[in-house]
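In: no FASTA, just this:
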């Protein structure tokens, strides 16, 4: 699981190509301790500085092991 990229309606956990990887790397802080992308914060790239973070509003999930879970099935 990681934060979804804001304003990218078709964001997925799986890579959609180099453009997507670059956008994830620019938007989601890396947690070097866990070796994963941050699950709670996303960079506020609209501020032009790329160093401010804000809480996630949406998440994307790795569907490699489970195609569907209770969390991904619930609609808010």
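Out: Received the coordinates, thanks. These numbers were taken from a predicted model, which means no experiment stands behind them. Numbers count the residues shown, from 1 in each chain.
In: hey, let's count contacts and neighbours off CA atoms from now on
Out: OK.
In: what helix or strand does residue 19 sit in?
Out: Under the criterion of DSSP states H and E, residue 19 resides in helix 18-27.
In: other SSEs contacting that helix?
Out: Where contact means 3 or more CA pairs under 8 Å, 6 or more residues apart in numbering; DSSP states H and E, helix 18-27 is packed against strand 41-43.
In: Which other helices and strands does the strand it packs on contact?
Out: Using 3+ CA pairs under 8 Å, 6+ apart: strand 41-43 touches helix 18-27, strand 53-55.
In: before we go on, here's another structure to hold up against the first:
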């Protein structure tokens, strides 16, 4: 399924609820693991006018490397 998703544009990927759920789950795992710091979230929000998702990343940042499970 991930192989197939790569053939679609980033906007189509971000609009797919399955893709969004995977991104949210990945971000949640990173937050729980302490990978994303408060400093990172604050600087991302400040530098992009607050248009970031819950983990502090812009949605576009999730579209490019394919998500890995493991």
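Out: Received it, and whenever you're ready, just let me know what you need. What you see is a predicted model; the values in this text were computed from it and never measured.
In: Quick TM-score on the pair, please.
Out: Once superposed, chain against chain, the TM-score is 0.28 (TM-score structural alignment, normalised by the length of structure 2); 39 aligned residues with a CA RMSD of 3.8 Å.
In: Adding distance to residue 43 of structure 1 and mean neighbour count, write the helices and strands packed on strand 41-43 of structure 1 out as CSV.
Out: Output for those, formatted as CSV (distance: least, CA to CA, whole Å; neighbours: other CA atoms under 10 Å):
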stretch, distance to residue 43 of structure 1, mean neighbour count
helix 18-27, 5, 15
strand 53-55, 4, 13
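In: and of those, who's closest to residue 73 of structure 1?
Out: Proximity to residue 73 of structure 1 (CA to CA) singles out strand 53-55 among those, at 22.1 Å.
In: Quick check: what element follows that closest one along the chain?
Out: Using DSSP H and E, the helix or strand that follows strand 53-55 of structure 1 in sequence is strand 59-60.
In: for that following strand, packing partners?
Out: Applying 3+ CA pairs under 8 Å, 6+ apart, we find strand 59-60 of structure 1 packed against strand 2-3.
In: for the strand it packs on, packing partners?
Out: Under the contact criterion of 3+ CA pairs under 8 Å, 6+ apart, strand 2-3 of structure 1 touches strand 59-60.
In: and the helix or strand just after the strand it packs on, what does it pack onto?
Out: Downstream of strand 59-60 of structure 1, the next assigned helix or strand under DSSP H and E is helix 70-73. When contacts are defined as 3+ CA pairs under 8 Å, 6+ apart, helix 70-73 of structure 1 sits against none of the other helices and strands.
In: With that, I have no additional questions.
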